[in-house]
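In: Structure of the sequence below:
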Amino acid sequence: MTPLLVSIAIGTLGSILLHLTFRMLKSDWPTSYSDMKTVVDSASQRNAWLYVAMRFVPVYVVSVLVASMTNSAEANPFIALTVCAVLHICRTNLRPSVLRRVFRSSRNRPRYLAAFFSSITFIVLATFLASKTWSYWESLLPEPDQLVQAIWTSLFVGLVVVLVRSIGTFENNLDAQIKRALDDLGKSLQKKIREEALANKVSADFIEAIVLTECIQRPKWVRRAEYIKGRFIAPGSYGVAQVSSSSPISDEMSIELICKKYAGYYPVQNEYGSYNQTLLRVALESHNPDPIFVDQAKEILEARRSDIVESSSIWAEDGRKLIEVTHLRREGQEWVIVLTHSPDIDGLCMTTFARDGGEEESCIDRDIQEGTRSQNEIRLSIQVRKVEFKGVDTKNSTQELDSLTLDLEDPHID
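Out: Take a look at the predicted model:
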């Protein structure tokens, strides 16, 4: 192999070692170098010198090893160090997701640019310093053969650690667990939960949280094993809802039974929409008293509920406000408003107030299954400064049930 190829190979090896080093540090320094927002926030909130050290020291140490190995192989240390630094920069700062965040217009752009260019500067400085000082560390480094063996061992161990940590991160990530549980549950059973919750006037979100938690803790293969066991030892917990039964039952039947058990129940909320944690825990414990189950079900219930931008004042039978705005954003010259309203309201009227003083009234069509909560997306001109929604009883159109006013001149809305 020519000295040039040896130099490139050693430089590439160094960049891989750097990548594994940062990946192994990922849990203590979230998403290490790839997520510029996390890096900047971490550095500014805790210690700016930590950011400098995490960028400079690993690059310097690996660059010293690369220069020593290249010199021992009678290749060109300058080429090897250049390859190592360039590959490391491409793998970190020049990733498309990082470039989009750094160079797009935003109020944090100066901070991102500062972090972006300072990190490149640290990499270049560390590489340059290593090229000038690596020989001073030569007496502390092992013999070339031992050094190569040690690096290969480190790479192997690093790959194993990164793999195990990635698997662990997946298992500890609530969003990933919920997605896995939803896939396990399937669309038809998700629909079954909504239908049975509606029929029994129980919170569908509450029932869904219980079922998803059971799917996480008892995946499909475990439930199948329990069902087979039930043919010989009948009493047990069965179905996606893990309902106690004297004999095996289907997933659909378990959903029906748990909805009947909690018929009429909606988690108690305060005026700000937060659940009463004590009463919620008591309700969950009546299904499964295991503290781990209860904590996870509570987390899932909170994670699955929609963020409420604004809501009316009156509570509906489903445990939510009669009218709720769940999303508000601007798209070009339009406001996009997503709102839901309870089946307790027969109709919904809207009044818009323009900046030029004009007012316009209209009705919002209800095109959803009777008895379920309606969701509508409304688009309004950017010239609308305020919009008011009113629930109306269609049998008595003069009776106003509830109302919600949304101020579109709120300075926090962009």
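In: going forward, measure contacts between C-alpha atoms and count neighbours the same way
Out: Noted.
In: so Ser306 makes contact with Thr326?
Out: Yes: Ser306 lies in contact with Thr326 (CA atoms under 8 Å); the separation is 6.4 Å.
In: out of those two, which sits in the more crowded spot?
Out: With neighbours defined as other CA atoms under 10 Å, Ser306 and Thr326 compare such that Thr326 has more, 16 against 11.
In: In three-state terms, label the more buried one for me.
Out: strand (DSSP: H, G, I helix; E, B strand; the rest coil).
In: Kindly provide the distance from it to Asp307.
Out: 6 Å (CA to CA, to the nearest Å).
In: what's the spacing between the residue sitting nearest the centre point of the chain and Arg23?
Out: When CA atoms, centre = their mean is applied to the chain, the residue found nearest the centroid is Asp175 (5.6 Å). Distance of Asp175 to Arg23, computed by CA to CA: 21 Å.
In: And the strands in the stretch 201-350 of the chain, which stretches?
Out: Here the stretch 201-350 of the chain has its strands, by DSSP state E, counting those that start in this stretch, at 236-238, 243-245, 310-311, 323-331, 334-341, 347-354.
In: Before we compare anything, build this one as well:
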Amino acid sequence: MVLVVMSATLATFLRGQLAGLIPEIDDILIAVWAGLFASLFLAAARYLMASRPLQADELTEGLVKDIGLDKWEYISQAAKEHGADGDLLRAIILAEVQQRPRWFRRLERAKGLVFRAGTYGIAQIAASKPISDKESVDRLAESFAGYVVPRTGDHWESVAALRERLMRHNPDAAHIDRITLMYELLGGFTIADDYELTDEE
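Out: Have a look, this model is predicted:
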């Protein structure tokens, strides 16, 4: 009790001098959210590293289940409406969902109630406030409207050109590796012989 009284008295006398050391409430909330996301990401990473490697079919099946069959089918509709490559949109979304599963996207939406701007939906589209999964698909399809992946037969003519275009969606090289591999898996196209994946993860 004596310590509490002494601490309160000391804090009263020194509050002016200590004001600069006490962060604003917004900064505290941001730090709490950052810590929460970091903890959850670490837990998920440990779980994935401990799990056995998934086969391609198992991987896509699990990701499609996470997305939801109705939204998976909606991607084709959005691609058709905007003249976009459906397989490319699906590859982007599979890679995004692999990085941010449903439980993580729910946390992002909850965070969006306080800190509005962020990336949202299964397509992880930047927005000034939370948007729905289908709206994120629509915006992704619109951003890739009219884009055709250059290819000849079962080979892409220019992987570099595809990667350059994907950079506008997400500049992370390792993430683009995941997208191109998903696209190969979905479309049955082979990565050019002179192309090597980056070592980044």
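In: Overlay them and tell me the TM-score.
Out: The TM-score (TM-score structural alignment, normalised by the length of structure 2) is 0.66; 142 aligned residues with a CA RMSD of 2.0 Å.
In: Of the strands of the stretch 201-350 of structure 1, which is nearest Val98 of structure 1?
Out: Nearest of the strands of the stretch 201-350 of structure 1 to Val98 of structure 1, taken as CA to CA: strand 323-331 at 24.1 Å.
In: In structure 2, what range does that closest one match?
Out: Aligned using TM-score structural alignment, strand 323-331 of structure 1 spans no residues in structure 2.
In: Any buried residues in that strand, and which?
Out: Within strand 323-331 of structure 1, the residues that count as buried by 16 or more other CA atoms under 10 Å are 323-328.
In: Taking the residues you listed together, which two end up most distant?
Out: Ile323 and Leu328 (14.2 Å).
In: thinking Ala297 of structure 1 is in contact with Asp205, fair?
Out: No: in this structure, Ala297 of structure 1 is not within contact of Asp205 by CA under 8 Å, at 10.6 Å.
In: Of those two, which one has the most company?
Out: Set Ala297 of structure 1 next to Asp205 and count neighbours by other CA under 10 Å: Ala297 wins out with 24 against 21.
In: Pull out the buried positions in stretch 200-219 of structure 1.
Out: So stretch 200-219 of structure 1, judged by 16+ other CA under 10 Å, has buried residues 200-216, 218-219.
In: Find me the equivalent region of it in structure 2.
Out: Counting by TM-score structural alignment, stretch 200-219 of structure 1 corresponds to 82-101 in structure 2.
In: If we ignore the residues flanking it in sequence, what's nearest Cys147 of structure 2?
Out: Careful, residue 147 of structure 2 is Tyr and not Cys. Once flanking residues are discounted, Tyr147 of structure 2 sits nearest to Ala84: 6.0 Å by CA to CA, 6 or more residues apart in numbering.
In: ok, now which ones touch that neighbour?
Out: 141-142, 144-148 (CA atoms under 8 Å, 6 or more residues apart in numbering).
In: For structure 1, give the helix that spans the most residues.
Out: As assigned by DSSP state H, the longest helix anywhere in structure 1 is helix 144-172.
In: What is that helix packed up against?
Out: With contacts taken as 3 or more CA pairs under 8 Å, 6 or more residues apart in numbering; DSSP states H and E, helix 144-172 of structure 1 sits against helix 3-24, helix 48-72, helix 174-185.
In: repeat that with 7 Å
Out: helix 3-24 (3 or more CA pairs under 7 Å, 6 or more residues apart in numbering; DSSP states H and E).
In: Going by neighbour count, list what's buried in the helix it packs on.
Out: In helix 3-24 of structure 1, counting by 16+ other CA under 10 Å, buried: 6-8, 10-24.
In: re the thing from before, for the strands of the stretch 201-350 of structure 1, give me TSV that also has distance to Ile228 of structure 1.
Out: Compiled in TSV, the strands of the stretch 201-350 of structure 1 are given as follows (distance: least, CA to CA, whole Å):
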stretch	distance to Ile228 of structure 1
strand 236-238	11
strand 243-245	14
strand 310-311	48
strand 323-331	44
strand 334-341	43
strand 347-354	50
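In: Which among those is found nearest to Phe117 of structure 1?
Out: strand 323-331 (32.1 Å).
In: what's the angle between that closest one and strand 347-354?
Out: Relative orientation of strand 323-331 of structure 1 versus strand 347-354 (axes from the mean of the first three to the mean of the last three CA atoms, to 10 degrees): 40 degrees.
In: how far away is Arg106 of structure 2 from Leu113 of structure 2?
Out: Going from Arg106 of structure 2 to Leu113 of structure 2 by CA to CA gives 11 Å.
In: Show me which of these two is the more surrounded one.
Out: Using other CA under 10 Å, the more surrounded residue of Arg106 of structure 2 and Leu113 is Arg106, with 14 against 11.
In: and the more buried one, what does it touch?
Out: Arg106 of structure 2 makes contact with no residue, according to CA atoms under 7 Å, 6 or more residues apart in numbering.
In: Next, count neighbours for Ala8 of structure 2.
Out: Ala8 of structure 2 has 12 nearby residues by other CA under 10 Å.
In: Alignment lookup: it to structure 1.
Out: Aligned partner of Ala8 of structure 2 by TM-score structural alignment: none.
In: Name the residues that touch stretch 229-236 of structure 1?
Out: For stretch 229-236 of structure 1, the external contacting residues (CA under 7 Å, 6+ apart) are 244-248.
In: Now the buried members of the residues you listed.
Out: 244-245, 248.
In: Go through those residues and name the one nearest Asp184 of structure 1.
Out: Distances from Asp184 of structure 1 to these, taken by CA to CA, are shortest for Pro248, at 19.2 Å.
In: Translate the closest one into the numbering of structure 2.
Out: That one, Pro248 of structure 1, aligns with Pro130 by TM-score structural alignment.
In: what angle separates the stretch of helix or strand Arg111 of structure 1 belongs to from helix 48-72?
Out: Assigned by DSSP states H and E, Arg111 of structure 1 falls within helix 109-133. Here the directions of helix 109-133 of structure 1 and helix 48-72 differ by 40 degrees (the same axes, to 10 degrees).
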